[in-house]
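Trainee: Provided below for reference: sequence and predicted model.
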Amino acid sequence: MFSVDTYAPLDVPKQIDDNIWIIDGPVIGFQNFGFSMPFPTRMTIVRLSGNRLFVH
């Protein structure tokens, strides 16, 4: 089985620049063709002009 380190704290916005935040989430299991591996999750938020947000 694979091991994946996470970046604490989870589920908390971490500001990495004036208009960019990341939110690390839990590790989920990914299964395909009988093969299983961990898959870390992360969301990125970017504040655009006019206070619009881009969420990835």
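Mentor: Noted; the coordinates are in hand. Numbering: from 1, shown residues only.
Trainee: C-alpha only now, for contacts and for neighbours.
Mentor: Noted.
Trainee: for stretch 15-24, buried residues please.
Mentor: Along stretch 15-24, these residues count as buried under the neighbour rule (16 or more other C-alpha atoms under 10 Å): Ile20, Trp21, Ile22, Ile23, Asp24.
Trainee: correction: the previous question concerned stretch 29-41.
Mentor: By neighbour count on 16+ other C-alpha under 10 Å, the buried set for stretch 29-41 is Pro40.
Trainee: this is the comparison structure:
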Amino acid sequence: MTSGKAAKILGVATSTVTAMCERGEFSGAYRPGKWWRIPLAEVQRKRQPRKPEAPRE
């Protein structure tokens, strides 16, 4: 999927998704030209809520 569609799903700006791609945060993301392509499974993985951390005392 495009970085724009991924941004909508994740609720972030397209520039944020582009930066995430450049940092290698999406496994399998590639850039066949000007725009990034990101596997749907990777976007869904990022969308899943993280487990809350244990409270610090």
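Mentor: Received, thanks. All values derive from a computational prediction rather than experimental measurement.
Trainee: next, the TM-score between them, please.
Mentor: Once superposed, chain against chain, the TM-score is 0.23 (TM-score structural alignment, normalised by the length of structure 1); 29 aligned residues with a C-alpha RMSD of 3.8 Å.
Trainee: narrow the buried residues of stretch 15-24 of structure 1 to those in strands?
Mentor: Among the buried residues of stretch 15-24 of structure 1, the ones falling in strands (DSSP state E) are Ile20, Trp21, Ile22, Ile23, Asp24.
Trainee: give me the distance between the first one and Arg42 of structure 1.
Mentor: Here Ile20 of structure 1 is placed at a distance of 13 Å from Arg42 of structure 1 (C-alpha to C-alpha, to the nearest Å).
Trainee: who's in contact with Ile45 of structure 1?
Mentor: Ile20, Trp21, Ile22, Leu53, Phe54, Val55, His56 (C-alpha atoms under 8 Å, 6 or more residues apart in numbering).
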